[in-house]
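J.: Using only what follows, build the 3D model:
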Amino acid sequence: MRRKGFTWDSTNQTYIPAVTSADSILEELDSGAPFKAEMIIKRFEEMGDEADPRAIARSFDFSDHRELGEYMESRNLFWDSDKKNYALRVDHSGDDKPEEMANLTAVVFQPTDEQKESLKSLEPYLPILNLLLQNKDRLVTLLMPQSGGALPRYAVPGKSVTQSIYMSEALTRLMKEYCDSRNLKQRDVIDVALIEFFKRYGYQREVDKLLGKC
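T.: Model (predicted):
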């Protein structure tokens, strides 16, 4: 069954106005930070305490960390020393009363008829927008430039067990050379390789649960 002017909301199992659905999706996609800036924030999160602003700046084609900082500030993102990452700065200095702000929102931010028509035209694209939104983290990971060699660290819970595997002599030699050159344990490489594999090929939710992200 299809109702004109409405679209099916699979989450709530009911029909909702198409304008409301489109507006909600677009608002959620626009998190307040440009996509490139969001990728930079995610890189800092992944590297944690080992994050090197200079290396991260170069990996995103900035000349140095100062240019990276200027770019982030131009997007209203500032360095948070507690989080050791960039974050949106919210200005709470305004003296506007809550009721005045509510009136301002009601008057200024009401969509025009032209905007409503534009939102209605997005109805055919709502399924793909929903899909992109549900896989936002995976898309960011896939689109991020390759790091300059810094290995991400994952705090995998549970005790260690011995697991014998067979691999080609050439791969074994490459892994040994890589670990020796970067002073790493082979277990670190295996952990990262498996986690990245699972995240990319259908086990994102299971990996998030394992790492305590959900």
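
J.: C-alpha only now, for contacts and for neighbours.
T.: Fine.

J.: To what extent is residue 187 buried, counted in neighbours?
T.: 11 (other CA atoms under 10 Å).

J.: what does the helix or strand residue 67 falls within contact?
T.: Remark: residue 67 resides in helix 65-74, with elements defined by DSSP states H and E. For helix 65-74, the external contacting residues (CA atoms under 8 Å, 6 or more residues apart in numbering) are 37, 53-54, 56-58, 62, 78-79, 86.

J.: With stretch 113-133 instead?
T.: With CA under 8 Å, 6+ apart, stretch 113-133 has contacts from 5, 7, 18-19, 21-23, 25, 28-29, 139.

J.: Also this sequence, please, to line up against the first:
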Amino acid sequence: MMTDIQTKVLDDERVQEILQGLTQGKTRDELAEEFGHKNYKTLDMYMRRRDFEWDSDKGIYKLAMEKPETAMIDTSKAYRIIQLIEQQEEPNLQRIAQLMGFESYKALAAYMGAHHYSWSSEQNNYVKQVVVEEPSPQSAPKIPSEPSQATATILSQLTVNTEEEGLAEYFSLLKMLKNNELRLMNLLQPYGVGGQIPRYTIPGVAKTKTVQMIHSLDQMVTDFAKEKNMTQRDVFEVALIDFFKRYGYERQVEVLLK
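T.: As a prediction, this is how the structure comes out:
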């Protein structure tokens, strides 16, 4: 169950921006100026009202409720990683890894795994693993010849977590490919049905435009137009429209062709 303090932290965007700013290397004075505070002391006051205190050794704000023995820097770093992922609808693990000082998202995944976190495809974030502690030799019970159902379930879950952690680095890439499926199909498939070159009817008044180009490229345009039974004007119109579509002018092209 989430405590009231944790809920307050998740709901306060300013707190999240301050914590993220610190992970990016900003100082308290820089953050205070950015958010309109007089100096870092008023920034400290803002965070204290939200149950945070400044840890001068680690250079971070931490929840005042944390005890010294549990407020380890690794735990705090893992917590900030989880928060950064949670703030993004489609988390960029490579960017988050760079913000947190890792060389790559693989190094970030290894760090989280070493601290008993595994990737959950259901929550789209890292979650704490169930750590099975080995009993001491004095109190160790007799191990049965066959594993119990509970032990088999835990081992099965740990195997699934390990497999998911290995796939976690590809989740953001797969989402990006899915979101851009139509554009990728247009890039991979040839023009039209059977590879036919499209023809466009562009409304407006024709205008002469003189463009200098290398002789060999000019000859290529001439040869291509003859081979495809097109005018050179058609060649340039198709080429320009295709160029604009590929490099960020899709909407303008749609308006032009209406």
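
J.: Got a TM-score for the two of them?
T.: Overlay of the two chains. TM-score (TM-score structural alignment, normalised by the length of structure 1): 0.39; 117 aligned residues with a CA RMSD of 4.2 Å.

J.: list the helices and strands the helix or strand that the helix holding residue 67 of structure 1 is followed by packs on?
T.: Counting by DSSP H and E, the element after helix 65-74 of structure 1 in chain order, helix or strand, is strand 77-80. Secondary-structure packing of strand 77-80 of structure 1 (3 or more CA pairs under 8 Å, 6 or more residues apart in numbering; DSSP states H and E): helix 65-74, strand 85-88.

J.: Flag every buried residue along the last one.
T.: Pointing back at strand 85-88 of structure 1 there. Counting neighbours by 16 or more other CA atoms under 10 Å, one finds that the buried residues in strand 85-88 of structure 1 are 85-87.

J.: circling back to that earlier point, deepest-packed of the helices and strands packed on strand 77-80 of structure 1, please.
T.: strand 85-88 (a mean of 19; mean count of other CA atoms under 10 Å).

J.: taking the contacts of helix 65-74 of structure 1 one by one, which sit in strands?
T.: Counting by DSSP state E, these place 78-79, 86 in strands.

J.: okay, those in CSV with distance to residue 99 of structure 1 next?
T.: As requested, those are exported to CSV (distance: CA to CA, whole Å):
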residue, distance to residue 99 of structure 1
78, 30
79, 32
86, 32
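
J.: just these now: which is nearest residue 105 of structure 1?
T.: residue 78 (26.6 Å; CA to CA).

J.: element containing residue 157 of structure 2, please.
T.: helix 149-179.

J.: same check, this time on residue 15 of structure 1
T.: strand 14-17.

J.: What is that strand packed up against?
T.: For strand 14-17 of structure 1, the packing partners by 3+ CA pairs under 8 Å, 6+ apart are strand 6-9.

J.: Give me the helices and strands touching the strand it packs on, please.
T.: Contact analysis of strand 6-9 of structure 1 by 3+ CA pairs under 8 Å, 6+ apart lists strand 14-17, helix 18-29 as its packing neighbours.

J.: Buried residues of the longest one, list them for me.
T.: Within helix 18-29 of structure 1, the residues that qualify as buried by neighbour count (16+ other CA under 10 Å) are 18-19, 21-22, 29.

J.: Which strands or helices does that helix pack on?
T.: strand 6-9, helix 113-120, helix 126-134.

J.: rerun at 7 Å
T.: helix 113-120 (3 or more CA pairs under 7 Å, 6 or more residues apart in numbering; DSSP states H and E).

J.: If I take the helix it packs on and helix 18-29, what angle do their directions form?
T.: 80 degrees (axes from the mean of the first three to the mean of the last three CA atoms, to 10 degrees).

J.: Go through helix 113-120 of structure 1 and flag the buried ones.
T.: Result for helix 113-120 of structure 1 [16+ other CA under 10 Å]: buried residues 116, 119-120.

J.: ok, now how distant is residue 16 of structure 2 from residue 169 of structure 2?
T.: 24 Å (CA to CA, to the nearest Å).

J.: who's more crowded, these two?
T.: Set residue 16 of structure 2 next to residue 169 and count neighbours by other CA under 10 Å: residue 169 wins out with 19 against 16.

J.: how close does the more buried one get to residue 75 of structure 2?
T.: From residue 169 of structure 2 to residue 75 of structure 2 the distance is 21 Å (CA to CA).

J.: ditto for residue 106 of structure 2
T.: In terms of CA to CA, residue 106 of structure 2 sits 19 Å off from residue 75 of structure 2.

J.: Which one's more surrounded, those two?
T.: Taking neighbours as other CA under 10 Å, residue 106 of structure 2 and residue 75 compare with residue 106 leading, 17 against 13.
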